[in-house]
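Peer 1: Need coordinates for the below:
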Amino acid sequence: MNSISKTTINFLKDLKQNNNRDWFANNKSIFESEQKLIKKFYVSLQEKLKEHDEIESLKMFRIYRDVRFSKDKTPYKPHFAGNFVRATNKLRGGYYLRIRPGESFLAGGFWEPNKEDLLRIRKEFEMDTSEIREILNNPTFIKYFGKLEGESLKTAPRGFDKDHPDMDLIKMKQFIVTRSFTDQEVLSPDFLDEINKSFKAMRPYFNYMSEVLTTDLNGVSIID
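Peer 2: A predicted model of the protein is given here:
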């Protein structure tokens, strides 16, 4: 399955307009059919990814929402989404793709790094940002992703000089890259290749972050 079907987009549009259990129950067979189609697309993308990266697994997310602690009580997510896990503890970062009418996007990076990883990244930036800035300023990176995204602290993290010249990076709490797509782009026959090229363009960033997160500040490996 090398392309997204228009029926998939139409189903998701209908679900957004009729996000209730009765409608979903009456259209369960359509959902199951579209779910099978989209899973085939993600599997095809996984095979593409394996040509240039080590992928351990594909996880497709459930369409059912957990509404227990949410103000939004709609029971279903009007999108399909999945992520690809990189293999071994030496390869950090992961690939994510969401298909949602008018709001489709891919993403990769580090959404909620644990406190140890976050400190290690900040210490690396405190010491030297020349390599990461070279990656972020690369024309290919800018073409696909624009810039590094994510939430930041309002002030310097504890223990860091507030006047450090690289405080813009040190303050970050998340380190994410994204690319959005229109419905026309999602339905185009080259969408699979475009996603794959985007994920491939993340590799220099992933390679850098993997090196940082698997070594100490002297560059010595901290994993077996």
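Peer 1: CA only for contacts and neighbour counts going forward, please
Peer 2: Noted.
Peer 1: could you point out which element follows the host helix or strand of Phe199?
Peer 2: Here Phe199, judged by DSSP states H and E, is contained in helix 191-201. Next in sequence after helix 191-201, counting helices and strands by DSSP H and E, comes helix 203-213.
Peer 1: And for Asp190, the neighbour number?
Peer 2: Residues near Asp190, counting by other CA atoms under 10 Å, number 12.
Peer 1: what do you get for Ile170?
Peer 2: 26.
Peer 1: That one contacts Arg122, doesn't it?
Peer 2: Yes. Assessed by CA atoms under 8 Å, Ile170 is found in contact with Arg122 at 5.1 Å.
Peer 1: Enumerate every residue touching the residue positioned nearest the centre of the chain.
Peer 2: The C-alpha lying nearest the average C-alpha coordinate of the chain belongs to Ala107 (CA atoms, centre = their mean; 2.7 Å). Ala107 makes contact with Tyr95, Tyr96, Leu97, Ile176, Val177, Thr178, Arg179 under the criterion CA atoms under 8 Å, 6 or more residues apart in numbering.
Peer 1: for comparison, sequence B:
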Amino acid sequence: MAATIDKTTLDFLADLTRNNNREWFNENKKRYETARKNYIQFLDEMLEEMAAFEPVALEQKGKDLVFRIYRDVRFSNDKRPYKDHFGAYVAEGGRKSIYPGYYLHLAANNNSFVAGGLWMPPSDYLKAVRQEIDYSLDEFKSIVEAPDFKKRFGSISGEQLKTTPKGYDKENPAIEYLRFKSWNAVMPINDKTVLSAGFMNVVLDAMKALKPFYDFLMEPLKEIGQE
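Peer 2: The predicted structure is shown next:
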């Protein structure tokens, strides 16, 4: 039987959203630990299943991919001490990787989602992906504009330049994709689905659908990694 997300896990995240302070968190530390354990158990099974179609999941462990619940508030106007969600990034090199990957965001109030792509890469990676899109626009469009992909993820999202990237013409047929500084595909998931027995399959099916997108973004970065 596939691992599931307990209702108590979403309940904890909902309560944390309303009570994001240290006193409340310390009083509910056991609830946090139970919820985190549930999320990690789900991730461990997800990784096992993912390995059948995505080698990057091999030998990864859920506990190593989960981001810390504690927010870094040093340079932020938002001084809430805790994140109101659990998040894990599956990528070559683990959760701090600068490579493309897959992300599972678990949050209350219908704010969960599965996502994949490349988030704010360093400049040499950014240039390499832009070049790949420019050279292989038809292939890229066949992935991100495929009806099934658009039905799941909608349009590609991510921060974009307001101007044209250096070295490219504004009339370039790929310009709408070249302006991106991150390329992300996001599929929202409601609480009812998260708590259903079929949630694991929903997540795995989404990640299978993300695989060609991941492969495209990863391909031009392999050579950089070998330099």
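Peer 1: follow-up on the earlier one: so the residue nearest to the centre of the first structure is in which element?
Peer 2: Here Ala107 of the first structure is assigned to strand 104-110, by DSSP H and E.
Peer 1: corresponding residue for Lys166 of the second structure in the first structure?
Peer 2: Using TM-score structural alignment, the partner of Lys166 of the second structure in the first structure is Arg158.
Peer 1: Determine how far the strand holding Ala107 of the first structure lies from the middle of the whole chain.
Peer 2: Offset of strand 104-110 of the first structure from its chain centre (CA atoms, centre = their mean, to the nearest Å): 2 Å.
Peer 1: cool, stretch 153-169 of the second structure as well?
Peer 2: 19 Å.
Peer 1: what's the counterpart of Met207 of the second structure in the first structure?
Peer 2: Using TM-score structural alignment, Met207 of the second structure lines up with Phe199 in the first structure.
Peer 1: Enumerate every residue touching that match.
Peer 2: With the criterion set at CA under 8 Å, 6+ apart, Phe199 of the first structure makes contact with Leu49, Tyr95, Gly108.
Peer 1: make it 7 Å
Peer 2: Counting by CA atoms under 7 Å, 6 or more residues apart in numbering, Phe199 of the first structure touches no other residue.
Peer 1: if I read this right, Thr9 of the second structure contacts Ala35, doesn't it?
Peer 2: Yes. Between Thr9 of the second structure and Ala35 there is a contact under CA atoms under 7 Å: 4.5 Å.
Peer 1: Which residue is most remote from the mean position of the second structure?
Peer 2: Distance from the C-alpha centroid of the second structure, by CA atoms, centre = their mean, peaks at Glu171 (31.3 Å).
Peer 1: That residue: what secondary structure?
Peer 2: The three-state label for Glu171 of the second structure, taken from DSSP: H, G, I helix; E, B strand; the rest coil, comes out as coil.
Peer 1: So Thr7 of the first structure versus Ile38 of the first structure, what's the distance?
Peer 2: 11 Å (CA to CA, to the nearest Å).
Peer 1: out of the two, which sits in the busier spot?
Peer 2: Ile38 (23 against 13).
Peer 1: so which strand or helix has that one?
Peer 2: Judged by DSSP H and E, Ile38 of the first structure forms part of helix 28-49.
Peer 1: mean per-residue distance, that helix to the second structure?
Peer 2: Taken over the aligned residues, the distance from helix 28-49 of the first structure to the second structure averages 1.2 Å (mean CA distance after the TM-score superposition for the first structure).
Peer 1: buried sites along that helix?
Peer 2: Neighbour counts over helix 28-49 of the first structure (16 or more other CA atoms under 10 Å) mark 31, 34-35, 37-43, 45-46, 48-49 as buried.
Peer 1: Kindly indicate which of those lies nearest Arg62 of the first structure.
Peer 2: Set against Arg62 of the first structure, the nearest of the buried residues of helix 28-49 of the first structure by CA to CA is Gln35 (10.1 Å).
Peer 1: Would you mind finding the match for the closest one in the second structure?
Peer 2: Match for Gln35 of the first structure (TM-score structural alignment): Arg36.
Peer 1: ditto for Met127 of the first structure
Peer 2: In the second structure, the residue matched to Met127 of the first structure (TM-score structural alignment) is Tyr135.
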